[in-house]
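*Asks:* Kindly generate the corresponding structure for this input.
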Amino acid sequence: MSILLIGDIHGCYKELRSLLIQVAFNPLKDTLWITGDLVGRGPNSVEVLRYIKSLGHSVRMVLGNHDLHLLAIYKGIKDNDPKYNINQLLIAPDVDILINWLRCQPMLQIDNKYKIVMTHAGISPQWNIEIAQMCANEIEAILSSNNYQLLLNNMYNNKSNNWSNNLTYLDRLRFAINALTHMRYCFPNGQLDMICKDVPEKTPAPLKPWFSLPNKVLDNQYAIIFGHWASLAGTKTPSLIYALDTGCCWGGNLTLLRWEDKQYFTQPCF
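*Replies:* Take a look at the predicted model:
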């Protein structure tokens, strides 16, 4: 049995299947962990969703910002910009089934046996693992409910960038979505910067990558697995931090980490 952790797929279905052949993925024995952003940018988002859904309990995934954005487009809250490359998905005969499956997926995965924590973008330095779980559960509860449009209507707010136990319900949800699906840089106090997307070498002070700040999750010796940040490819991360997005949809690679021996496998963009 293998734990196979894979970075952002972004509709790169052929690369996904080729990469899984490399590692002889067996859904009857292995578990495939996915850092989110199944859809968007790449050419085959609908095939990716159908395939991942078909794997059932062999998959442990989290939602990314592109997955949430798809939900907003589907509900007419956001325009369908051609750059997202999801027209094929939106007109698919099973789109309703796929959307309802997608919105019931987790925001956070924690495995206490293997000491793994996975989110799309990372874990806020202002959180401990209990707060992260609480916030993820709140998002999951409303996304999987009949009121999920309330969240989609209110989730776009870059000003929700500083954690407090006194945040209102919607502000708490917005901060959690920003931290779990958009975060890259933080100020020294852990407040999120929602603007900078440069590589760390080009980032002005005082901003630091979120994983460069002290993190209570790491204090408990959990590894943090994340995607979202394709330009990090090749950038060294601290111990117990694993960045798996290597920009397949941008012409880079799709990357997989086999957990038991920490071996990486890559599939270049076709």
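
*Asks:* Only C-alpha atoms from now on, for both contacts and neighbour counts.
*Replies:* Noted.

*Asks:* ok, the residue nearest to residue 5 when sequence neighbours are not counted - contacts?
*Replies:* Spatial nearest neighbour of residue 5, chain neighbours left out: residue 33 (4.6 Å); criterion: CA to CA, 6 or more residues apart in numbering. Contacts for residue 33 (CA atoms under 8 Å, 6 or more residues apart in numbering) come out as 3, 4, 5, 6, 59, 60, 61.

*Asks:* wait, the first one sits on residue 29?
*Replies:* No - the pair residue 3 and residue 29 fails to qualify as a contact (CA atoms under 8 Å) at a distance of 9.4 Å.

*Asks:* Do a quick rundown of the strands in the chain.
*Replies:* Secondary structure of the chain (DSSP state E): strands at 3-6, 31-34, 59-61, 109-111, 116-118, 185-186, 192-193, 208-209, 223-226, 241-243, 253-258, 263-268.

*Asks:* related to what we said a few turns ago, okay, residue 3 and residue 29: which has more neighbours?
*Replies:* In this view residue 3 and residue 29 are compared by other CA atoms under 10 Å, and residue 3 has more residues nearby, 20 against 10.

*Asks:* Not counting its neighbours along the chain, what's nearest that one?
*Replies:* That would be residue 31: by CA to CA, 6+ apart, it lies 5.0 Å from residue 3.

*Asks:* want to put them side by side, so please do this one too:
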Amino acid sequence: MTDYAIGDIQGCYERLREVLAKVDFSPSRDRLWVAGDLINRGPSSLQSLRYIESLGTSAVVVLGNHDLHLLAVARGGHALKNKDTLSDILDAPDHEHLLNWLCHQNLMVHDPARNFVMVHAGLPHIWGVDQAMGYAGEVEAAIRGPGAEEYFAGMYGNQPAGWNDGLQGMDRLRVITNYFTRMRFIAEDGTLEFAAKESAEDAPEGFGPWFRFQRPDDVRVVFGHWAALEGETESERYIGLDTGCVWGGKLTMMNLDTGEKIHCDCS
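*Replies:* Here you go, the predicted model:
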């Protein structure tokens, strides 16, 4: 069995199948770890979601901001945005099955044997792995529980901008969600900055890329979300897999055992 991790697919189904074909991927033998944003902005969101769901236990998935956006539209009463390509999912006869499956995916997964975690946006330096897993579990429980509509209705927003242990209710869930699915730049005290989306070298004053801050452990982090990085973090410990397929870049997949990266051109 070979485990592969892949960056933001965002509805680019044909490119997904192309990169999987390069390694002769077989769900009966291999596993695909998906770093969030399976859907949206690309041409084939429904096909992409159906395919990943069809892999069953051969897919390990974390939720990205676009995946949560679909659920916020479907469950929380939010409207589609002009650039969304989600209508095919919402109109599909199996949409309830697909949405329910999406709700049962995680915000963070941890593989102790390989000493790595996979998240969509990143792992803030202010949390240890066990802490982060616990906080991720709080949001996962909200998404799957009887208060899911309330969570999705109140999910959006930039406040609170940082973590403190006394946060409760929707404020607590929102900031946890933002760390895992929207984070790029962060301050030493854990304050998030949401406006900047450029490269790591373009950090606003007082902030830096989340992966430049010292952590209390040596865990490796596999993540997506930040296409402007083009996969470059200048560290073997932080493995960026969003290389901007939906924007005409590449779709990147990595062999989790050997570190080999496999690409297909999306231009």
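
*Asks:* Now distance to residue 176 of structure 1 too, for the strands of structure 1, in CSV please.
*Replies:* Compiled in CSV, the strands of structure 1 are given as follows (distance: least, CA to CA, whole Å):
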stretch, distance to residue 176 of structure 1
strand 3-6, 23
strand 31-34, 19
strand 59-61, 17
strand 109-111, 15
strand 116-118, 14
strand 185-186, 14
strand 192-193, 11
strand 208-209, 17
strand 223-226, 15
strand 241-243, 20
strand 253-258, 26
strand 263-268, 30
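
*Asks:* out of those, which comes closest to residue 165 of structure 1?
*Replies:* Of all the strands of structure 1, strand 192-193 sits nearest to residue 165 of structure 1, with 15.9 Å by CA to CA.

*Asks:* quick one: the residue nearest to residue 5 of structure 1 and residue 59 of structure 1, what's the gap?
*Replies:* Distance, residue 33 of structure 1 to residue 59 of structure 1, using CA to CA, to the nearest Å: 6 Å.

*Asks:* re the thing from before, return every residue with contacts to both of residue 3 and residue 29 of structure 1.
*Replies:* By CA under 8 Å, 6+ apart, residue 3 of structure 1 and residue 29 have no common neighbours.

*Asks:* Help me confirm that residue 80 of structure 1 comes into contact with residue 73.
*Replies:* Yes - using CA under 8 Å, residue 80 of structure 1 is in contact with residue 73, at 5.9 Å.

*Asks:* in structure 2, which spans are helices?
*Replies:* Taking DSSP state H to define them, one finds helices in structure 2 at 13-21, 45-54, 65-76, 87-90, 95-103, 129-144, 148-154, 169-181.

*Asks:* Quick one: these as a markdown table, columns for mean neighbour count too.
*Replies:* A markdown table is the format used below for these (neighbours: other CA atoms under 10 Å):
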| stretch | mean neighbour count |
| --- | --- |
| helix 13-21 | 18 |
| helix 45-54 | 19 |
| helix 65-76 | 21 |
| helix 87-90 | 17 |
| helix 95-103 | 16 |
| helix 129-144 | 17 |
| helix 148-154 | 19 |
| helix 169-181 | 22 |
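
*Asks:* and the closest residue to residue 116 of structure 1 other than its chain neighbours, what is it in contact with?
*Replies:* In this structure, residue 116 of structure 1 finds its nearest non-sequential neighbour in residue 223, 5.0 Å apart by CA to CA, 6+ apart. For residue 223 of structure 1, the contact set (CA under 8 Å, 6+ apart) comprises 115, 116, 117, 240, 241, 242.

*Asks:* do residue 255 of structure 2 as well
*Replies:* 2, 3, 4, 5, 261.

*Asks:* Selecting buried members of those in PyMOL, what would you type?
*Replies:* Applying 16 or more other CA atoms under 10 Å to those, the buried members can be selected in PyMOL as follows:
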select buried, resi 3+4+5
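
*Asks:* I'd like to know which of the contacts of residue 255 of structure 2 is nearest to residue 135 of structure 2.
*Replies:* residue 5 (23.0 Å).

*Asks:* how close does the closest one get to residue 178 of structure 2?
*Replies:* Residue 5 of structure 2 is 22 Å from residue 178 of structure 2, where distance means CA to CA.

*Asks:* Check residue 68 of structure 2 too.
*Replies:* 11 Å.

*Asks:* One more: residue 217 of structure 2?
*Replies:* 22 Å.

*Asks:* coming back round to it: nearest to residue 163 of structure 1, out of the strands of structure 1?
*Replies:* Across these, the minimum distance to residue 163 of structure 1, taken as CA to CA, is reached by strand 192-193, at 8.9 Å.

*Asks:* Fine by me, thanks again.
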